[in-house]
Structure formats: structure tokens, C-alpha cells
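> let's see this in three dimensions:
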Amino acid sequence: MSQRYEKVCDLAHLNAFATEIKDELGNAGVLLLRGNLASGKTAFVKAFALALGIKEAISSPTFSILHEYKGKLFHYDIYQCGSNGFLQSGLIEKLDTEGYHLIEWGDAEFEKLLHHFGIGYSTIDIEILDLKRNYKVHINAYA
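All right, here's what the predicted structure looks like:
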């Protein structure tokens, strides 16, 4: 079942929102995070990690592409490598690993790649609204 909605949220309520998203995804999932630079993609991943009980420092894997936390949170940043680099790195196979795969910069080309491999995913598009963010959520965008 596909679900779409929008939510405006400030930093003080981000942890609760991330917990809602975790609950909607269930025990695992691929989640594409999209938005401009400094829109809050990594801040969302930090809040999501807290929802999973992960207390270690979370940073964007801009150059390493992937940071893995406790074997249950996989944080990707494909800004530098794009869809082709992601595919060439062999990381597409990592998406089969049980856990939550949060992917920053998962654009339409990346969605085509996921479709090609039959990988279900959800999306969150983040828009900046002064000190708040508007999150456009699409759970199970493709399954």
C-alpha cells in the first residue's frame, strides 16, 4: 500500500518525525532522501539513527559513499558518484542486506536503477522553509 503525505517540522520535532517514518517502513527499507544542499538530509539520518537506538556520531559519507551503523543502518551519499558510480561500486547488492538503507541524492535516474533491479523504496523530498522543513513523504513509492 502506497502512502503520500506532507509534514512541516522543525529541528525540535525531527526525532519524533524520524520515529514515525521508521515505524511506517517496518523492520527494513530503502529510503531516498532528496533536497538541496543543507536542506537537512543528514540531520534526518541522525534523527533516524536515534530512533533505532544508535548513539554514535553520524556524518555524511560524501566521499566514502557508505557509512554503516550497528549492522542495521546503512547511510549512503551518492552526490559524488551518481547512479553509475553506485552501480560500478557494487553497492547495489548491499541493498539486499536486512536493515534501513537511507540514500542521500537518490534522483530519478537512481529510481530507474532501483526499478531495474526490482528494489522497492520510499522517498522523502525536503524543502527549506526558514527554520523549518517541509517533508514530502511517499512510503513504498515502488515495491
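> alpha carbons only for contacts and neighbour counts from here, please
Noted.
> any idea which residue of the chain is furthest from its center?
Most distant from the centre of the chain: residue 130, at 22.0 Å, with distances by C-alpha atoms, centre = their mean.
> residue 8 versus that residue, what's the distance?
11 Å (C-alpha to C-alpha, to the nearest Å).
> which of the residues in stretch 35-50 are buried?
Neighbour counts over stretch 35-50 (16 or more other C-alpha atoms under 10 Å) mark 35, 39-50 as buried.
> possible to save those residues as CSV with secondary structure and distance to residue 78?
Converted to CSV, these look like this (DSSP: H, G, I helix; E, B strand; the rest coil; distance: C-alpha to C-alpha, whole Å):
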residue, secondary structure, distance to residue 78
35, strand, 13
39, coil, 16
40, coil, 15
41, helix, 12
42, helix, 13
43, helix, 16
44, helix, 16
45, helix, 14
46, helix, 17
47, helix, 20
48, helix, 19
49, helix, 19
50, helix, 22
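> what is the burial count for residue 86?
19 (other C-alpha atoms under 10 Å).
> three-state assignment of it?
helix (DSSP: H, G, I helix; E, B strand; the rest coil).
> please report the distance of it from residue 110.
9 Å.
> could you do residue 3 as well?
20 Å.
> out of those two, which sits in the busier spot?
Under the criterion of other C-alpha under 10 Å, the comparison of residue 3 against residue 110 puts residue 110 first, with 19 against 11.
> quick one more, to check against the first:
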Amino acid sequence: MEFKDETALQAFAAAVAPKLQAGDILLLDGDLGAGKTSFTKGLARGLGITDYIKSPTFTLIREYPDGRLPLYHMDLYRLEGGGAGDLGLEEYFEGDGVSVVEWPDYLGEAMPDAYLLIHFLKDEVDDSKRTLTFEAAGARAQALLAALPTK
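Predicted coordinates:
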């Protein structure tokens, strides 16, 4: 799925939000600047969260409890050497909200069984364009994938 700019990407993410349920896990994979946090901003807006959303790179996890569902935004970039298994992420994954994980390659042993993996690719010619591809693991993630807006 291709998006012409950040506004379109956020609008898509906002349209995904009503499809989400407690316990859903979105893994966001892509290079720096590929749109992962921008997507999360749109998702938060779609969940009714009015807080300013910023990357939790230095805090690892930011919690936004005030929407239709709580949003748990995680950025594991600083855990390149490992250590995600010590964070207790399964409490978030099995909790009452939606977990969004940037840099899921660093989950290691903490990798959940069920998730929707979203790959972000920045266009090499037009820096504002993004292409998203999706992979679903588990029945709930497959149902979520089938329910995604087609733009």
C-alpha cells in the first residue's frame, strides 16, 4: 500500500484504529525516518488520544491511557544488543490496550506469538512517499489484516 505523504499515512493509521481491540500488537519495521512514529500519531488520533505523541527512543515505552483503548508505544532501537526480555513487555502485550513496537527485531525472546507486522519503506526518489506491506501472525492478526482499510 503506497502513501503520497505523511498526512495520508496518518489518515490511514487513524482509519485502522477503530478496527483495533485490546491485546492487539502492531510491530513497525523500517529504517530511521520511514514513518513509524508518524503512523503511531495517526493511530493515537484514531483512538481518541489527544496527547502529543513522540518517539519513546530514550524512554523505551510511553503509555497513553486516555483513548478508546490505551496505547503502549515502544521503541526498542536502543536495545540493539538485546535486553527486551527483561522489560516485562508481555504485561503490555496481554493487557487492556494496543501495543505498538518500533524496531521489533530487538524483541528477541519477548517476541509475541500473535501480531501484525507492518514494514515501512521510504521511497528512494520521493522522500515523502511511503510503501507499507503487512504480515499477520495468529488468527486475530489475520482478522485485523483482513479488516484494514484499502485506502
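> contacts only, for the most centrally placed residue in the first structure.
Taking C-alpha atoms, centre = their mean, the centroid of the first structure lies closest to residue 102, which sits 2.9 Å from it. Shown in contact with residue 102 of the first structure (C-alpha atoms under 8 Å, 6 or more residues apart in numbering): 30-33, 45, 73-76.
> return the member of those nearest to residue 19 of the first structure.
Within the contacts of residue 102 of the first structure, the smallest distance to residue 19 of the first structure is 10.9 Å, found for residue 45 (C-alpha to C-alpha).
> so who does that closest one touch?
Residue 45 of the first structure is in contact with 58, 75, 102, counting by C-alpha under 8 Å, 6+ apart.
> what do we get in the second structure for the second one?
When the two structures are superposed using TM-score structural alignment, residue 75 of the first structure falls opposite residue 73 in the second structure.
> how near is the counterpart of the residue nearest to the centre of the first structure in the second structure to residue 60 of the second structure?
Aligning on TM-score structural alignment places residue 102 of the first structure opposite residue 100 in the second structure. From residue 100 of the second structure across to residue 60 of the second structure, the span is 11 Å (C-alpha to C-alpha).
> and for those two, which residues touch both?
What both residue 100 of the second structure and residue 60 touch, as defined by C-alpha under 8 Å, 6+ apart, is the set residue 74.
> so what touches the longest strand along the first structure?
As assigned by DSSP state E, the longest strand anywhere in the first structure is strand 132-142. Outside strand 132-142 of the first structure, the residues that touch it by C-alpha under 8 Å, 6+ apart are 1-11, 24-25, 39-40, 115, 119-128.
> can you pull the buried residues of that strand?
132-142.
> for the second structure, what spans make up the helices?
Counting by DSSP state H, one finds helices in the second structure at the ranges 6-16, 36-46, 89-93, 139-147.
> relative orientation of the second one and helix 6-16 in degrees?
If I follow you right, that is helix 36-46 of the second structure. 50 degrees (axes from the mean of the first three to the mean of the last three C-alpha atoms, to 10 degrees).
> for helix 36-46 of the second structure, what is the distance to the chain centroid?
Centroid displacement of helix 36-46 of the second structure relative to its chain, using C-alpha atoms, centre = their mean, to the nearest Å, is 8 Å.
> now the first one
In terms of C-alpha atoms, centre = their mean, the centre of helix 6-16 of the second structure is found 12 Å from the chain centre.
> which residue numbers in the first structure does that helix align to?
By TM-score structural alignment, helix 6-16 of the second structure lines up with residues 11-21 in the first structure.
> same deal with the second one?
Taken onto the first structure by TM-score structural alignment, helix 36-46 of the second structure occupies residues 41-51 there.
> same list (the helices of the second structure) but as a markdown table, adding distance to residue 79 of the second structure.
Shown next, in a markdown table, are the helices of the second structure (distance: least, C-alpha to C-alpha, whole Å):
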| stretch | distance to residue 79 of the second structure |
| --- | --- |
| helix 6-16 | 26 |
| helix 36-46 | 17 |
| helix 89-93 | 13 |
| helix 139-147 | 25 |
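> of the contacts of strand 132-142 of the first structure, which count as buried by neighbour count?
8-9, 25, 39-40, 119-127.
> and which of these is nearest residue 106 of the first structure?
Closest to residue 106 of the first structure, out of all of those and judged by C-alpha to C-alpha, is residue 123, at 8.5 Å.
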